[in-house]
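Student: what would the 3D arrangement of this be:
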Amino acid sequence: MSQKPQTGGRLRPVDLARPHGLSTQAVRNYEDDGILPPAARTPHGYRAYTPLHASALRAFLGLVPGHGHRTAASVLRAVNEGALDQALRVVDESHLQLLEDRRTLESVERALRDLAPEPDPARAASPVSVGPLARGLGLRPATLRAWERAGLLRPGRDPATGYRVYAPADVRDARLAHQLRRGGHGLEDIALLLDRVRAAGGLQPLEATLHDWHARLTARGRAMLAGAAELDAYLRARG
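Tutor: Reported below is the predicted structural model:
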């Protein structure tokens, strides 16, 4: 059963909105969406908020940077409905997603470390056909063709024969895809990563992207900790 808001220390919408740079309409919308518990009304029909509402708003805004708006809203709605276990489950699932993202990054870094340095473009090897490339990777040619259909590989074609030809960059992509597949990653995720490699111009420039990826995950983890503190404060205020 949901808990009624405390009535002591009456606050106006502007009192909740101003410290966070929000509009009073945003505060009203949060109440209408269930992010804030229902407010009492004055005899003239005005919303009468309390310190409990201010705590709920801080909890929501504290959760958003680490968990996102949708997840933060789901957590606050569950808490306000008295479904604490459901709220904590949503938080747990968000933490699990962060862990999965960390594991993905670690797998990508391992795959990149296992690759030999990219060749000097001035001394690049000649293109290879699908058969020799597949044998070198211990795969079937059909696998490379399937990866091409999934968007992982983009080999050229020999203008005389129409056969697939894999330039050094294509060979690099095939080797990276092979490493990531062995790490359990799906074709869609690998295709996105290979797009990043191509956009960066190779593996070496990708290091900056990986550094930024690390930084974003770290910031997300820290934001989750800060949001947890605000959520705990709100739970304590509810009693």
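Student: for the rest of this, base every contact and every neighbour count on C-alpha atoms.
Tutor: Will do.
Student: ranges for the helices of this protein?
Tutor: 13-17, 24-32, 51-67, 69-80, 84-114, 130-137, 141-149, 168-182, 187-200, 203-238 (DSSP state H).
Student: residues of the fourth one that come out buried?
Tutor: When burial is assessed from 16 or more other CA atoms under 10 Å, helix 69-80 yields the following buried residues: 71-80.
Student: what lies in contact with it?
Tutor: 2-3, 34-37, 56, 59-61, 63-64, 84, 86-88, 90-91, 94 (CA atoms under 8 Å, 6 or more residues apart in numbering).
Student: only the buried subset of these, as a PyMOL command please.
Tutor: This is how PyMOL selects the buried members of these, with burial counted by 16+ other CA under 10 Å:
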select buried, resi 34+35+36+37+56+59+60+61+63+64+84+86+87+90+91+94
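Student: separation between H67 and M224?
Tutor: Separation of H67 from M224 (CA to CA, to the nearest Å): 7 Å.
Student: setting aside sequence neighbours, what's the nearest residue to A26?
Tutor: A17 (7.7 Å; CA to CA, 6 or more residues apart in numbering).
Student: how about T42?
Tutor: A48 (6.4 Å).
Student: hang on, isn't the one you found packed against R10?
Tutor: Yes: applying CA atoms under 8 Å, one finds A48 in contact with R10, separated by 5.8 Å.
Student: and the two? Which one has more around it.
Tutor: A direct count of neighbours by other CA atoms under 10 Å for A48 and R10 places A48 higher, at 18 against 13.
Student: to compare with the earlier structure, here is another sequence to fold:
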Amino acid sequence: MPHELRTGELARATGYSDQQVRDLERLGVIPPAARSANGYRSYADAHLVALRAYRALALAIGPVAARSTLAELRTRPIAEAAALVDELHAGLARERERVLAARAGLAAIAPTDASAADPGGSMSITELASALDVPSSTLRFWEAEGLLRPDRVGSMAARSYSAAQIVVARVVAALREGGAGIPAIRSIVATLGDEPGIASADRALDARLDALAERSVMLLRASAALVELLERTEVGG
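Tutor: All right, here's what the predicted structure looks like:
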């Protein structure tokens, strides 16, 4: 016989408040509760599993993304749902690769190393946007905010990003992806021409790597709850 839970019991079991449980039900994170004759909500073990899965996933990828991901997981066969979870891990890996590329680039523009100060090579706005996985409009916005200073080449004055500007763009992208604001990033970018500034940027990127490692661990912890959720969904569906 299914285990029935009142709103307060479900809230205590998952670390949410009663109102948060009701809100998450309204948002579709968990299925609608059964209602008694007097209107009281009654939840089952399936609601407990779904809410625990959401809580773990929200810590790993954020609440908004977790809501949409859970909604999609519940509508897919288990093999497709598992592939979607794999893509979440892959997304974190791609973020980490971008941060590591930014850190590697910092060494190439360090003023103390004259031989590496101008590593050569340039990119168009389309090439750089593709490399950073952002729209070209984002690069134009960063330029308007004083974060990037591309060269203008040819009769059409097309944007061309030098090797040094590519490094700056990688640093900006990594910090923006981590939630840093434009003013804070502008302060870091403004000092990339000296050794203390590069050290400051390196520390900021190290903090990003630490945050990504924590999110990866959280996503691993979410896996057990997600597996149980998927198995219940498959059996129920």
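Student: follow-up on the earlier one: dump the buried residues of helix 69-80 of the first structure to JSON lines, plus distance to T24 of the first structure.
Tutor: Listed next are those as JSON lines, based on distance: CA to CA, whole Å:
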{"residue": "T71", "distance to T24 of the first structure": "22"}
{"residue": "A72", "distance to T24 of the first structure": "20"}
{"residue": "A73", "distance to T24 of the first structure": "18"}
{"residue": "S74", "distance to T24 of the first structure": "21"}
{"residue": "V75", "distance to T24 of the first structure": "22"}
{"residue": "L76", "distance to T24 of the first structure": "19"}
{"residue": "R77", "distance to T24 of the first structure": "20"}
{"residue": "A78", "distance to T24 of the first structure": "23"}
{"residue": "V79", "distance to T24 of the first structure": "23"}
{"residue": "N80", "distance to T24 of the first structure": "20"}
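Student: three-state assignment of S160 of the second structure?
Tutor: Here S160 of the second structure is strand, with the state taken from DSSP: H, G, I helix; E, B strand; the rest coil.
Student: from R215 of the second structure, how far off is it?
Tutor: 35 Å.
Student: also T138 of the second structure?
Tutor: Counting by CA to CA, the gap from T138 of the second structure to R215 of the second structure is 25 Å.
Student: same drill for the two, tell me which one is more crowded.
Tutor: Shown here are T138 of the second structure and R215; by other CA under 10 Å, R215 has more neighbours (20 against 12).
Student: that one against L59, yeah?
Tutor: Yes: assessed by CA under 8 Å, R215 of the second structure is found in contact with L59 at 7.2 Å.
Student: follow-up on the earlier one: how much space is there between the residue nearest to T42 of the first structure and R41 of the first structure?
Tutor: In terms of CA to CA, A48 of the first structure sits 5 Å off from R41 of the first structure.
Student: now swap in V197 of the first structure and tell me
Tutor: Counting by CA to CA - V197 of the first structure and R41 of the first structure are separated by 57 Å.
Student: neighbour count winner among these two?
Tutor: V197 (21 against 11).
Student: aligned partner of that one in the second structure?
Tutor: Aligning on TM-score structural alignment places V197 of the first structure opposite V189 in the second structure.
Student: same check, this time on H214 of the first structure
Tutor: Correspondence of H214 of the first structure to the second structure, assessed by TM-score structural alignment: L209.
Student: just V75 of the first structure next, same as before
Tutor: Using TM-score structural alignment, V75 of the first structure lines up with T69 in the second structure.
Student: same thing with E230 of the first structure?
Tutor: Checking TM-score structural alignment: E230 of the first structure goes with A225.
Student: and its match, how far from V64 of the second structure?
Tutor: On the measure of CA to CA, A225 of the second structure and V64 of the second structure end up 18 Å apart.
Student: center of the second structure, which residue is that?
Tutor: Compute the mean C-alpha point of the second structure, and by CA atoms, centre = their mean the closest residue is I61, 5.6 Å away.
Student: shouldn't it be in contact with R215?
Tutor: Yes: assessed by CA under 8 Å, I61 of the second structure is found in contact with R215 at 7.2 Å.
Student: please tell me how far the residue lying farthest from the centre of the first structure sits from P168 of the first structure.
Tutor: Outermost residue of the first structure with respect to the C-alpha centroid, by CA atoms, centre = their mean, is P43; its distance is 45.9 Å. Distance, P43 of the first structure to P168 of the first structure, by CA to CA: 76 Å.
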